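# predicted structure and sequence below. I'll ask about it afterward.
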Amino acid sequence: MPTYGYARVSTTEQDLTIQREALRNAGCEIIREEKRSGTTREGRQELDTLLAFLRPGDTLIVTRVDRLARSIGDLQDIVRALKAKGVAVKATEQPIDTSTAAGKAFLDMLGVFAEFETNLRKERQMEGIAKAKEAGVYKGRKPSIDPMTVKALLGEGLGATDIAKRLGIGRASVYRVIGSEGIE
């Protein structure tokens, strides 16, 4: 029965080394890894590849349940799909083994806490942004499109589609600049 590992961090600045070593030490023959947010399954090609590849009798190992998913809904969907395939899920740092009733219950509890932690982090972030805006410190992201460039290209007789192509942006962005700047 082959053992596969899945490692994930949220940002490109984070390192996968500790997870990779823990999974190797747990006996994983193949380890798939990626640097993507765990709040959604969208865009997680390595996880999708692994889920499609696993066969009955295989075991998927993660270091912690929040590496697999930070949403209880996504976690339950993943575990249900794996169970239907006859694949067990285990974690190296948590007593999770979906082949047992206690392990499945503990997995669900940890999933709830992972989602709760994500929601708390979002709330704190929004509070911080609100305070920074009040203090005049936070102004949001700097504009990536120079309105004067758009105006100059309009002056050359280019339409929104051609301006968008030239600047490598969407047409809607060109229209947004034209509308917000009162450019005609």
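Perfect, thanks for sending it. Residues are numbered from 1 along each chain as shown.

# going forward, measure contacts and count neighbours with C-alpha atoms only.
Fine.

# isn't there a helix covering residue 117?
Yes. Residue 117: assigned to a helix according to DSSP: H, G, I helix; E, B strand; the rest coil.

# how close does it get to residue 66?
As defined by Cα to Cα, to the nearest Å, residue 117 lies at a distance of 10 Å from residue 66.

# before we move on, what about residue 47?
For residue 47 relative to residue 66 (Cα to Cα), the value is 13 Å.

# which one of these two has more residues nearby?
residue 66 (24 against 20; other Cα atoms under 10 Å).

# what sits against the more buried one?
Counting by Cα atoms under 8 Å, 6 or more residues apart in numbering, residue 66 touches 38, 110, 111, 114.

# looking at these, spot the one nearest residue 138.
The shortest approach to residue 138 among the contacts of residue 66 belongs to residue 38, at 26.7 Å (Cα to Cα).

# element containing that closest one, please.
Taking DSSP states H and E as the definition, residue 38 sits outside all helices and strands.

# swap in residue 112?
helix 101-134.

# buried ones in that helix?
103, 104, 106, 107, 108, 110, 111, 112, 113, 114, 115, 129 (16 or more other Cα atoms under 10 Å).

# now do the contacts for the first one.
To tie it back to what came earlier, the one meant is residue 103. 95, 96, 97.

# now do the end-to-end distance for stretch 140-153.
With Cα to Cα as the measure, stretch 140-153 spans 26 Å from end to end.

# quick one: the closest residue to residue 15 other than its chain neighbours from residue 91, how far?
Excluding its sequence neighbours, the residue lying closest to residue 15 (Cα to Cα, 6 or more residues apart in numbering) is residue 9, at 7.2 Å. Residue 9 is 16 Å from residue 91, where distance means Cα to Cα.

# presented hereafter is structure B, for comparison with structure A:
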Amino acid sequence: MSPHIFIRGYLRASTDDQNAERAREALSRFAEEHGSRVASWYTENASGTKADRSELMRLLSDAGPGDVLLIEQVDRLTRLTRDDWETLKTAIQKAGVRIVSMDLPTSHAAMRVTSGDDFTARMLDAVNAMLLDMLAAVARKDYEDRRRRQVQGIEQAKARGVYQGRPADEALHAKVKELRAKGFSIRRTAELAGCAPSTVQRVLKDAG
């Protein structure tokens, strides 16, 4: 890979209760297996259904033509509607960034493309653009299906008079309190408990 092309890792989780850093090790290992390393990381807790994601936009702003946007799965990048996906895709193309996703084998070759290999780069871009469109559509449909099932489940529970709302994760709360009692920092507690730092802070606030 050209020394002027950088691998930029993008890590996203949907909610503060999830650990967006979870995939960092796997992406680092993947880059090493392809003879490179991740030059910079962009991490955020935001829904994949939202087009306005600050860290993703910062990545595109930082990137140069030919840089790689490395993700674990296509749904980490998008669960967007068709129109929003087209807008994001245009921004990615304008930045000249190539998407490499661990769950899209045809995209892996982009890790080995040099800046002067125009023919191979164009062929890869054409193939992966089509496959990304399909996977983006699948990711959106999966999101809509899950949301519909959730709404149906809630409605059925309400009809039976057993709906109680989202329960607190007591095991997670206990783990957070235990780690903090041992003197771990908020950030380290979040890493060990597998959640976001904001979740640790909320648990501690609720505990008084």
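Great, that's in hand. Note that the structure is predicted; figures quoted are calculated from it, not measured.

# quick revisit: quick one: whatever helix or strand comes next after the helix holding residue 112 of the first structure aligns where in the second structure?
Per DSSP H and E, helix 101-134 of the first structure leads on to helix 147-155 as the next helix or strand towards the C-terminus. Using TM-score structural alignment, none of the residues of the second structure align to helix 147-155 of the first structure.

# buried stuff in helix 147-155 of the first structure?
Of the residues in helix 147-155 of the first structure, 147, 150, 151, 153, 154 count as buried by neighbour count, 16+ other Cα under 10 Å.

# in CSV, list those along with distance to residue 17 of the first structure.
As requested, the buried residues of helix 147-155 of the first structure are exported to CSV (distance: Cα to Cα, whole Å):
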residue, distance to residue 17 of the first structure
147, 44
150, 45
151, 49
153, 48
154, 51
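
# which one of these is nearest to residue 171 of the first structure?
Closest approach to residue 171 of the first structure among the buried residues of helix 147-155 of the first structure (Cα to Cα): residue 150, at 11.3 Å.

# surely the closest one and residue 174 touch.
Yes. Counting by Cα atoms under 8 Å, residue 150 of the first structure does reach residue 174; the two are 7.2 Å apart.

# can you list residues touching both of these two?
residue 163.

# residues in contact with the residue nearest the centre of the first structure?
The centroid of the first structure falls nearest to residue 37 when counting by Cα atoms, centre = their mean (1.9 Å). Applying Cα under 8 Å, 6+ apart, we find residue 37 of the first structure in contact with 9, 10, 11.

# most neighbours, which of those residues?
Greatest neighbour count in those, by other Cα under 10 Å, goes to residue 9: 19 neighbours.

# if I line the two up, what does it land on in the second structure?
Residue pairing (TM-score structural alignment): residue 9 of the first structure is matched to residue 13 of the second structure.

# and if you look at residue 23 of the first structure?
Aligned counterpart of residue 23 of the first structure in the second structure: residue 27 (TM-score structural alignment).

# need the contact list for that match.
By Cα under 8 Å, 6+ apart, the contact set of residue 27 of the second structure is 9, 38, 70, 71, 72, 102.

# check these and tell me the two furthest apart.
Between any two of the contacts of residue 27 of the second structure, the greatest separation by Cα to Cα is 13.8 Å, found for 38 and 102.

# and those two? Which one has more around it.
Per other Cα under 10 Å, whichever of residue 38 of the second structure and residue 102 has more neighbours is residue 38, with 20 against 16.

# isn't that one up against residue 31?
Yes. Contact criterion Cα under 8 Å: residue 38 of the second structure and residue 31 qualify, at 6.5 Å.

# anything in contact with each of these two?
When Cα under 8 Å, 6+ apart defines a contact, no residue borders residue 38 of the second structure and residue 31 alike.

# thinking again about what came up before, from residue 127 of the first structure, how far off is the residue nearest to the centre of the first structure?
21 Å.

# before we move on, what about residue 80 of the first structure?
Distance, residue 80 of the first structure to residue 127 of the first structure, using Cα to Cα: 36 Å.

# kindly report the same for residue 108 of the first structure.
In this structure, residue 108 of the first structure and residue 127 of the first structure are 29 Å apart, going by Cα to Cα.

# how about residue 70 of the first structure?
Separation of residue 70 of the first structure from residue 127 of the first structure (Cα to Cα): 21 Å.

# before we move on, the earlier item: now flag whichever of the contacts of residue 27 of the second structure is closest to residue 19 of the second structure.
residue 72 (13.7 Å).

# tally of neighbours for that closest one?
Residue 72 of the second structure, neighbours per other Cα under 10 Å, totals 21.
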